[in-house]
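# structure for the following, please:
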Amino acid sequence: MSKSVNDYIHAATRDNTRKSYRSAIEHYESTWGGFLPATADSIARYLAEHAENLSINTLRQRLAALSAWHREQGFADPTKAPHVKKVLKGISQLHPKREKRAKPLGIKEIAAIVEYIDAQMLSVNNPEQRRLVRDKAILLIGFWRAFRSDELANLLAEHIDVFPGEGMTFFLASTKGDRSGRGVEYRAPALKELCPVEAYQAWIHIAHITEGPVFRKINRWGHIGEDALHPTSIIGIIRALCEHSGIENSSEYSSHSLRRGFANWANDQRWNVKELMAYVGWKDFHSAMRYLDSPDPFHKEKIELGLQGDKGLEHP
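Below is the predicted model of the structure:
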């Protein structure tokens, strides 16, 4: 059956973006009582009334949703009005909030979780074993490819190629950083330990997956469904793995913990920023820096060395 124009328009927007935009529009209309199409004044009042209980990033997302609605319906975009921009800037000045970042999941934690999974697979029944094999593949592919939870959820078996002993390639038709809409190909290596390729092959073998979503729902009886895991479910899986493996503060981890964990591991291995950006898919330097934790965050070592050098100077 041929696709309609609406089908292609629908496909042009990522599912997560579409859901968040729909939620934002519902909040503006149903919860706050706004009318669409909106005026710049009503948008400004909406921002002002939620300035204290919503983060600046959430407000920006609400503006993006309202902007998209007006453009798609053929109306002038009220969110671009100068005084709307000034209100948003004023909110960021009067209600500054520190950005909350996921705790990085480092290579030691990854190894501990894999050790836990491998030990459990020796003693549990078949239904639980399937879940453990799936979760191990999620963990190792997510870490070594620095994937977000939605990228893991969107992986399709027919878009993955395995090269035994070498590595594997992933093609994602839609990702957050792919503004061109052409899709992006990623690569991951076959490794002697903590191998993402082996973990993937073990999962698709036990799940008999040849096409469709790679990471799928599993019910309590161990039956593997047809639908992909929701991205939020992947966050829950990672937190549960951390908790069961004895890693402290498991609630502080998320799928971004894999991304940050890999970025910090690569940084510790002295990858230069350009290499890291190309591997992960970051388009600008500031995006990369948000994920990296400096080994000397207070620059203590450099300053101490500088002070030692100063002591060697002769003063008149």
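# C-alpha from now on. contacts and neighbour counts both.
Noted.
# what sits against Gly261?
Taking C-alpha atoms under 8 Å, 6 or more residues apart in numbering, we find Gly261 in contact with 104-107, 143.
# name the nearest residue to Ile113, sequence neighbours excluded.
Ser245 (5.5 Å; C-alpha to C-alpha, 6 or more residues apart in numbering).
# wait, that neighbour sits on Tyr116?
Yes - shown here, Ser245 and Tyr116 form a contact pair, counting by C-alpha atoms under 8 Å, at 5.8 Å.
# residue ranges for the helices of the protein, please.
5-11, 15-26, 40-49, 56-73, 82-94, 107-121, 126-144, 149-153, 196-207, 231-244, 255-268, 273-280, 285-289, 300-311 (DSSP state H).
# let me know the closest of the contacts of Gly261 to Glu185.
Phe143 (16.5 Å; C-alpha to C-alpha).
# Val214 contacts Ala228, correct?
Yes - between Val214 and Ala228 there is a contact under C-alpha under 8 Å: 7.1 Å.
# overlap of the contact sets of these two?
Common neighbours of Val214 and Ala228 (C-alpha under 8 Å, 6+ apart) are 153-154.
# could you also give me the structure for this next sequence, so I can compare it with the first?
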Amino acid sequence: MLKLEDYLDAATRQNTRRSYESALRHFEQEWGGYLPATTESVVRYLVDHASKLSLNTLRHRLAALSQWHREQGFVDPCKSALVRKTLKGIRVLHPATEQRAVPLQIEHLSQVVVWLENAIEQAAQAGDHTALLRHSRDKSLLLLGFWRAFRGDELTRLCIEHVSLTPGEGMSCFLRQSKGDRQLSGRTFKVPALSRLCPVSAYIDWIQLSGLTSGPVFRAINRAGHVSDQGLHINSLIPLLRRLFTQAGLPSPEGYSSHSLRRGFAGWANTNGWDVKTLMEYVGWRDLKSAMRYVDAADPFSRDRIERGLANLPVD
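Purely as a prediction, here's the structure:
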């Protein structure tokens, strides 16, 4: 029988819960703070880490502390004017350019898929079932992650029983929880069947090869070729992608992360004429600011636009 704790855990995304727990451990165990915290201790914590952690990380730590105090029925020390002013001062004195994942360009996606298809063929010829499983899984994960612009935790939480296929058209993926889904009503993502770089055929190949019928779609595979009962851990996704990109010969693979798939699709859609409203609906962004963080302009330095204007100047 389910208990209250089970329902409370279900109300928060697993990735968020895990990251908040890590933030609290850092505050208590690594820094030596006490809970419940005072405004003064929170301010000291910010000052001690102002030059060590990014502003976004500090905000995340404050969010974790705030949630803990609210849930435990204590006054939230992070809401004080002193904390807000300290955070503002840190932003002024420690400005930093936001570090973003390198977007996976469509030509690089194609390069990796070609490498994977060759590796799959070689593994089949050599009778290497473990390599065959891994390469098939990676191909499915890569193509599904790109064409649906999934976040890393969405890929790791996708379950087979929540995927339905429509022959000749595509498939539907239902996620019970997703970032931005504040009502926790879940959302269905439609995935198209494509003539090239098809995520649907890659998914079918992986499921048929693995023999999986329920549970997480993407799982760890050990050296003996055993497919785990558990889904891939979110922390394993970036190393997996970087290792794959290194093997496929992509330049600077260390710049990629799971967000590279999301940013790569957004850039591809923007370059191919998708209007922002359509892109937001497809990906699931609720506000324009979130969408624009992922979209790189086709002419980032406005060079083409300015050159067109210069062309109209009379020649001396």
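# as a markdown table, the contacts of Gly261 of structure 1 with neighbour count and distance to Tyr21 of structure 1 would be great.
Below are these laid out as a markdown table (neighbours: other C-alpha atoms under 10 Å; distance: C-alpha to C-alpha, whole Å):
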| residue | neighbour count | distance to Tyr21 of structure 1 |
| --- | --- | --- |
| Pro104 | 24 | 28 |
| Leu105 | 25 | 30 |
| Gly106 | 18 | 33 |
| Ile107 | 17 | 36 |
| Phe143 | 26 | 29 |
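# out of those residues, which comes closest to Pro297 of structure 1?
Pro104 (15.1 Å).
# excluding chain neighbours, give the residue nearest to whichever residue in structure 2 pairs up with Gly106 of structure 1 in space.
Matched to structure 2 by TM-score structural alignment, Gly106 of structure 1 sits across from Gln105. In space, and not counting its chain neighbours, Gln105 of structure 2 is closest to Gly264: 5.5 Å by C-alpha to C-alpha, 6+ apart.
# how near is that neighbour to Pro192 of structure 2?
17 Å (C-alpha to C-alpha, to the nearest Å).
# rewinding a little: who has more neighbours out of Val214 and Ala228 of structure 1?
More neighbours surround Val214 than the other of Val214 of structure 1 and Ala228, with 28 against 18 (other C-alpha atoms under 10 Å).
# gap between that one and His159 of structure 1?
Taken as C-alpha to C-alpha, the span from Val214 of structure 1 to His159 of structure 1 is 10 Å.
# Ile221 of structure 2 matches what in structure 1?
So, by TM-score structural alignment, Ile221 of structure 2 is matched to Ile218.
# how many residues are close by that match?
19.
# go ahead and confirm it touches Asp227.
No - under the criterion of C-alpha under 8 Å, Ile218 of structure 1 is not in contact with Asp227, lying 9.5 Å apart.
# sorry, back to before: nearest spatial neighbour of the match of Ile221 of structure 2, chain-adjacent residues omitted?
Ile224 (4.6 Å).
# ok, the one you found - contacts?
207, 216-218.
# check these and tell me the two furthest apart.
Largest pairwise distance in the contacts of Ile224 of structure 1, by C-alpha to C-alpha, is 11.1 Å, between Ala207 and Lys217.
# so how far is Val280 of structure 1 from the aligned partner of Tyr294 of structure 2 in structure 1?
For Tyr294 of structure 2, the aligned residue in structure 1 is Tyr291 (criterion: TM-score structural alignment). Going from Tyr291 of structure 1 to Val280 of structure 1 by C-alpha to C-alpha gives 11 Å.
# ok, now Ala240 of structure 1?
Taking C-alpha to C-alpha as the measure, Ala240 of structure 1 falls 25 Å from Val280 of structure 1.
# picking that back up, which one of the contacts of Ile224 of structure 1 is nearest Lys302 of structure 1?
Set against Lys302 of structure 1, the nearest of the contacts of Ile224 of structure 1 by C-alpha to C-alpha is Arg216 (48.6 Å).
# quick one, what contacts the residue nearest to that closest one when sequence neighbours are not counted?
Beyond its immediate neighbours in the sequence, the residue positioned closest to Arg216 of structure 1 (C-alpha to C-alpha, 6+ apart) is Ala228, lying 4.3 Å away. Residues counted as contacts of Ala228 of structure 1 (C-alpha under 8 Å, 6+ apart) are 153-154, 213-217.
# do the same with Ile90 of structure 2
50, 55.
# now for Phe265 of structure 2: what does it line up with in structure 1?
Here Phe265 of structure 2 is matched to Phe262 in structure 1, going by TM-score structural alignment.
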